[in-house]
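Student: Structure for this input, please:
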Amino acid sequence: MSARVVSLNVGLPRPLAHGRGEVRSGIFKSPVRGALRFGEAGLEGDGQADTEHHGGADKAVCVYATEHLPYWQRRLGRSLEPGAFGENLSTEGLAETRVRIGDVYRVGTALAQVSQPRIPCFKLGARHGEGKLALWVKETGLTGFYLRCVEPGEVRAGDEILPVESAEHGFTVAEANRVMHGDGRDVAGMERLLATPALSAEWKRMLEVRLRKATAGQEDKLTGRSAQSR
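Tutor: As a prediction, the model looks like this:
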């Protein structure tokens, strides 16, 4: 199956209405004509307000499939254009069930690697006036994902996205979402995902916390059963 960049989107932080006040956010992305340089820090002309949770080498570029837009249009009751989810690359052919953590793609003249699923935050809901949107995105698994830059280059709308290296035995983005956002009992899945070399440092930290809690919970249950049997 072929894949391509439908729209290339960038934007700088600006005020976003939230509750009775406002926050600054880089979630507003606009389509760009022509090529942009894709480097370790992301696309030229793009920016984030909250650099603790957004951006950085592991999250240089956010990708979202345009195939999801009809679903969200029905659920939100409004028209949505590429870039509506704050993504830099609006794509065709890169669904979460297909893409694996660690896959490497040639995008334009740049080389990029899949690093982690996206975790939507409250700002997505604030942008679209639906406070539950971030939760819905997480529940559906239609999250999109991030790329890190392996080799800088130029990207433009219409570019093919060509597979260069496949993490055949790795986790798809969809599977990674299931393990991270599940009920916390899939210890084996968390251990396998944590051992994925290409997984971002942020996700590894979160998984380590979840794994410790899950392991402690299992030990508590075993200890409880042992005490009852005595």
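Student: From here on, just use CA atoms for contacts and neighbour counts.
Tutor: Noted.
Student: Tell me where this protein has helices.
Tutor: 69-76, 122-128, 133-140, 173-181, 187-194, 201-229 (DSSP state H).
Student: Looking at these, which one is packed in the most?
Tutor: When these are scored by mean count of other C-alpha atoms under 10 Å, the highest mean neighbour count falls to helix 173-181 (a mean of 21).
Student: looking at it, residue 63 is touching residue 92, isn't it?
Tutor: No - applying C-alpha atoms under 8 Å, one finds residue 63 not in contact with residue 92, separated by 10.2 Å.
Student: One more, so I can put them side by side:
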Amino acid sequence: MTAETITQADDLPRLVGTLTDVRAGKVEPFVRGVSAINKIAIDGSMTVNLLGLSEDEQAEHKFHGGHLKALHQMPITTYDAINQEFNLNAPIGSLGENLTVMTSGEPMCEDNVCIGDIYQFGEGDDSVQARLIQPRRPCYKINDKLGNAGVSYFVAREGIAGWYYQVVRTGVLHADMPVYLIDRPYPFANLTALWSLINQKSGIEAQTADKWLGIDCLEISWKKKIHDKRKAH
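Tutor: Next comes the predicted model:
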């Protein structure tokens, strides 16, 4: 899987990798208050409904969970960046993600996944289909988990916090499932480009903004950010 091939909308469905870990967590006491950021890799399988993994919990439903944040995937490359920047040794799976996908080539990351992508996890009638609809906004609990107050800002600045899926077909998840990209309606809308627009200090050209505002499945708060930065004609 290369950056060149994954940005194309043709030749679908396409095998992109293997789901190596599925993680779920319970609300528990944390550094400040409570959290469910400690997601533990499950043994066996777990059902997925429209709100995500059946046994996964979220501590603050205003910011986490719900059908627009049903499943979270974090790129493995994020850990490399954090560990190098802050001289840490944070292991993959330590920042609250539900899904880890490994590939034989370029890892899945913000450079090569797009808003609107639909991924299928597994094969057969109980396979799960999920649509990518928004990046994750990192919060202070990432800082608390890693013991460094700068991580959340760094992750947001670099746009490497992973992404949320909306479940479009319920089913069952377990480790070692194949992962397929089955639809890519907006091949221009990779997450690196979205974060770049959101983080830039200047306004967004109207033509560019309108392309993003035309994405039917982009979560509304991200659309509002683009709308508010849109330059007048």
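Student: Look at residue 63 and residue 92 of structure 1 and report which has more neighbours.
Tutor: Using other C-alpha atoms under 10 Å as the criterion, residue 63 of structure 1 and residue 92 rank with residue 63 on top: 26 against 20.
Student: Tell me the residue in structure 2 aligned with the more buried one.
Tutor: Under the alignment defined by TM-score structural alignment, residue 63 of structure 1 is paired with residue 73 of structure 2.
Student: I'd say that match and residue 97 touch.
Tutor: Yes - counting by C-alpha under 8 Å, residue 73 of structure 2 touches residue 97, with 5.4 Å between them.
Student: picking up where we left off before, OK, contacts around the residue lying closest to the match of residue 63 of structure 1 once chain neighbours are set aside?
Tutor: Nearest non-adjacent residue to residue 73 of structure 2, counting by C-alpha to C-alpha, 6 or more residues apart in numbering: residue 99, 4.8 Å away. Residue 99 of structure 2 is in contact with 19-23, 71-74, counting by C-alpha atoms under 8 Å, 6 or more residues apart in numbering.
Student: could those residues be laid out in a markdown table, adding distance to residue 137 of structure 2?
Tutor: Shown next, in a markdown table, are the contacts of residue 99 of structure 2 (distance: C-alpha to C-alpha, whole Å):
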| residue | distance to residue 137 of structure 2 |
| --- | --- |
| 19 | 23 |
| 20 | 24 |
| 21 | 22 |
| 22 | 21 |
| 23 | 19 |
| 71 | 14 |
| 72 | 11 |
| 73 | 12 |
| 74 | 12 |
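Student: for the residues you listed, which one is nearest residue 225 of structure 2?
Tutor: Comparing the contacts of residue 99 of structure 2 against residue 225 of structure 2 with C-alpha to C-alpha places residue 72 closest, at 21.3 Å.
Student: For the nearest residue to the closest one once chain neighbours are set aside, the count of nearby residues, please.
Tutor: Spatial nearest neighbour of residue 72 of structure 2, chain neighbours left out: residue 164 (4.6 Å); criterion: C-alpha to C-alpha, 6+ apart. By other C-alpha under 10 Å, the residues close to residue 164 of structure 2 number 26.
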